[in-house]
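Trainee: any chance you can model this:
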Amino acid sequence: MKRVRLVTDGACSGNPGPGGWGAILSFQGRVKELSGGEGNTTNNRMELTALLMGLKALKEPCEVHVVTDSKYVCDAFLQGWLANWEKKGWKKVANVDLWQAVLEAARPHRLSFEWVRGHAGHPENERADQLAVQERDKHR
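Mentor: Predicted coordinates:
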């Protein structure tokens, strides 16, 4: 199984407001950057969209090491929130559509997560943030 690194970030001006997301896939020295945005969204939706689009870009099952500055994303996976939300029928859960899409996109892969502090000089996180902010600014 191929090992892929996926660095993600989301940005929003206002919450809700115009937003953008950035994702960087790295595999054996090759790098692919993805980004997009929306006119009226939230930061958490952009964080989730970055993860979703990064996973959807993979063409075969992979071991995916996700690097993100989103505690929301990390904790949902690492603290068991997702399993609990599913068990309770997704009641009172924000962004259900995206969480379900992320789970579906993640199904063929093995995911691991690493949280990094945002805006703290982590080069890949800074680049993902740049991509997200550029897209956010297009939707202002």
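Trainee: C-alpha from now on. contacts and neighbour counts both.
Mentor: Will do.
Trainee: excluding residues flanking it in the chain, which one is nearest the spatially most central residue of the chain?
Mentor: Taking CA atoms, centre = their mean, the centroid of the chain lies closest to Leu51, which sits 2.6 Å from it. Ranked by CA to CA, 6 or more residues apart in numbering and with sequence neighbours excluded, the top spatial neighbour of Leu51 is Thr8, at 6.1 Å.
Trainee: could you also give me the structure for this next sequence, so I can compare it with the first?
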Amino acid sequence: MRGSTTMAEPDENIVDIYTDGACSGNPGPGGWGAILRWRGTEREMCGGDPDTTNNRMELMAAIMALESLKRSVSARLHTDSTYVKDGITKWIVNWKKKGWKTANRKPVKNVDLWQRLDEAVATHDVEWHWVKGHAGHPENERADELARRGISDMLNGIEP
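Mentor: Below you'll find the predicted structure:
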């Protein structure tokens, strides 16, 4: 697992994943969205939760995208969440060593999702990229639209 903050060039052997989470109120109804691109094909995914937080939806976007992969792959995951990127590339090692406690000895928030993301990442070679949110990055903007659709579909009873 590697961390990076730059945008990468397309590579047909790598799955590019773009994720975003959204929340209407925090906490409140939330949604997540993901785009997966590989060898010229693209898949979009989204979902929602009636009572959640923005950070949980950011985590769910990455989890659902990685869990949807059918085999072990090399992937570049692009997120506008420093919480997700820093959590998985910097903080998680110490959280695990300390029994899922922070440096202040408090329980890690969203531990259920961090453990799930840790498991999803373990089967892949994931390179993490941070992108500035709401700054005109086309795939990030589309992932945001999907996350918002996840909220609206969930509130309207539409299954993903």
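Trainee: superposed, what's their TM-score?
Mentor: Remark: TM-score between the superposed chains equals 0.95 [TM-score structural alignment, normalised by the length of structure 1]; 139 aligned residues with a CA RMSD of 1.3 Å.
Trainee: rewinding a little: which residue in structure 2 aligns with the residue nearest to the centre of structure 1?
Mentor: Using TM-score structural alignment as the criterion, Leu51 of structure 1 maps onto Ala62 of structure 2.
Trainee: kindly report the same for Gln134 of structure 1.
Mentor: Using TM-score structural alignment, the equivalent of Gln134 of structure 1 in structure 2 is Arg149.
Trainee: quick one: that match and Met60 of structure 2, what's the gap?
Mentor: Per CA to CA, to the nearest Å, Arg149 of structure 2 is found 15 Å from Met60 of structure 2.
Trainee: neighbour count winner among those two?
Mentor: Remark: of Arg149 of structure 2 and Met60, Met60 carries more neighbours, 27 against 22, as counted by other CA atoms under 10 Å.
Trainee: so stretch 118-135 of structure 2 matches what in structure 1?
Mentor: On the basis of TM-score structural alignment, stretch 118-135 of structure 2 is assigned to residues 103-120 in structure 1.
Trainee: quick one: distance of the matching stretch to the chain centre.
Mentor: How far stretch 103-120 of structure 1 lies from its chain's middle: 7 Å, per CA atoms, centre = their mean, to the nearest Å.
Trainee: what does that stretch contact?
Mentor: With contact meaning CA atoms under 8 Å, 6 or more residues apart in numbering, stretch 103-120 of structure 1 is reached by 52, 55-56, 60-71, 74, 78, 122, 125-126.
Trainee: nice, that's everything, thank you.
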